[in-house]
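Enquirer: What would the 3D arrangement of this be:
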Amino acid sequence: MAKNSSNMHLKLKVIGFFLVAFVLVSCDSNKVFDQYIEVENANWKKENVAKFSVNIDDTTNAHNLYINIRNRGDYAYSNLYLFVKIEGPDGNFSVDTVNCTLADKSGKWLGKGIGDLFDYNVPYIGGFKFAKAGTYNFSLEQAMRVENGLEGISDVGLRIEKLDK
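Expert: Here you go, the predicted structure:
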């Protein structure tokens, strides 16, 4: 009798595991690309440009592009200015200046936090359609006017999601 009870308990655990895994995978089914690059010593220097190469096959659906930022609680500013460059497979490129708001006026961090780290998915471009299939190169360069780097920025990244029709 005890053996049947432990078998049933094991089966329930396995079923629970697969249900959780299924939910996690299906919640992110629109993800095309999602990657962070760690900033050395959590001090983002101007010359350390974060670069991402993304192979794009889908030119018919629109996509949302996000800039991912992870900062520590000791980051000294409430925002982060970036130069964002997108270079297409044909060599054409665009450069934008983006202001990422990280804290409110009272200094409260707006990102999702665990301990002393805060994550942000900053909307960059919504409804973007890639003109051609191929490799797109994205670069994120910090554009703050500081001499010795941005202390407290630990990771930067890029996320691309396919829009639901």
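Enquirer: can we go C-alpha only for contacts and neighbour counts from here?
Expert: Will do.
Enquirer: all helices for the chain, in order.
Expert: Taking DSSP state H to define them, one finds helices in the chain at 2-27.
Enquirer: middle-most residue in it, spatially?
Expert: Nearest to the geometric centre of the chain sits Asn68, at 3.2 Å (C-alpha atoms, centre = their mean).
Enquirer: Report the contact partners of that one.
Expert: For Asn68, the contact set (C-alpha atoms under 8 Å, 6 or more residues apart in numbering) comprises Tyr36, Asp119, Tyr120, Asn121, Val122, Asp155, Val156, Gly157, Leu158, Arg159.
Enquirer: Gly157: neighbour count?
Expert: By other C-alpha atoms under 10 Å, 22 other residues sit near Gly157.
Enquirer: Next, the second sequence, to be compared with the first:
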Amino acid sequence: MNIKPSALLAAWFLLLGLSACDPNQVFEKNIDLKDTAGQPYVWVVQEKPTFEFNITDTTQRYDVYFNVRNASSYGYYNLYMKHTLTAPNGQVLSTLLHQMLLMDPKTGEPRGKGAGDIFDHAFLALPAQQFHQAGTYKITLEQYMRQDALPGIMSVGVRVAKKATAE
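Expert: Here you go, the predicted structure:
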């Protein structure tokens, strides 16, 4: 079997790229929002995605991000979303309403990363969060717009990462 050196090098870079993930990341999960009544990408007010993640190091501070993927057809420049953070013992630690700007309010230009008509956003929602007990935490997200069925939101998610130390 004769393999070209360039093919070996390309395969090595591919493997290196696949193994190079963020060492500070503790958890990340996104949930696609289902089609509702024949309309794709609709976040109905009754749908409250819940994310569970495990914390083992209680001395560490963590940054908690909310991920949002939207279509360019989304009808607003912002998204109001409420979170509820629950500790392993069932105690509610925080409930907060967040306003996330998906588009520039003046120009209507999409924010976030994307191309075509799909845009991804990562909003730092809970910076330098400290979790005081080890175990499984829950974050529940709710859309808090004045509309029962909110078209144009494709998925939502949560990312938890160890806060990088300033050097």
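Enquirer: How close are the two chains, by TM-score?
Expert: Once superposed, the chains reach a TM-score of 0.89 (TM-score structural alignment, normalised by the length of structure 1), with 157 aligned residues with a C-alpha RMSD of 1.4 Å.
Enquirer: Looking at structure 2, name the residue matched to the residue nearest to the centre of structure 1.
Expert: Residue correspondence to structure 2 (TM-score structural alignment): Asn68 of structure 1 is matched to Asn67.
Enquirer: Ile37 of structure 1 now?
Expert: Checking TM-score structural alignment: Ile37 of structure 1 goes with Ile31.
Enquirer: Look up how far Gly75 of structure 2 lies from its match.
Expert: To Gly75 of structure 2, Ile31 of structure 2 is 21 Å away according to C-alpha to C-alpha, to the nearest Å.
Enquirer: The two: who's more crowded?
Expert: Neighbour tally, Ile31 of structure 2 and Gly75, criterion other C-alpha under 10 Å: the higher count belongs to Ile31, 16 against 11.
Enquirer: wait, isn't that one in contact with Val156?
Expert: Yes - between Ile31 of structure 2 and Val156 there is a contact under C-alpha atoms under 8 Å: 5.6 Å.
Enquirer: Between these two, which contacts overlap?
Expert: Contacts common to Ile31 of structure 2 and Val156, judged by C-alpha under 8 Å, 6+ apart, are Pro49.
Enquirer: Find the nearest non-adjacent residue to Val160 of structure 2, please.
Expert: Val64 (4.6 Å; C-alpha to C-alpha, 6 or more residues apart in numbering).
Enquirer: Thought Leu126 was touching that neighbour, still the case?
Expert: Yes - look at Val64 of structure 2 against Leu126 with C-alpha under 8 Å: they come within range, at 4.9 Å.
Enquirer: Between the two, which has more neighbouring residues?
Expert: Legend: neighbour count by other C-alpha under 10 Å for Val64 of structure 2 and Leu126, higher for Val64 (23 against 14).
Enquirer: Please report how far the more buried one lies from Ala11 of structure 2.
Expert: According to C-alpha to C-alpha, Val64 of structure 2 and Ala11 of structure 2 sit 34 Å apart.
Enquirer: what do you get for Gly157 of structure 2?
Expert: From Gly157 of structure 2 to Ala11 of structure 2 the distance is 31 Å (C-alpha to C-alpha).
Enquirer: Likewise for Val156 of structure 2?
Expert: In terms of C-alpha to C-alpha, Val156 of structure 2 sits 33 Å off from Ala11 of structure 2.
Enquirer: same question, Arg69 of structure 2
Expert: Applying C-alpha to C-alpha to Arg69 of structure 2 and Ala11 of structure 2 gives a distance of 31 Å.
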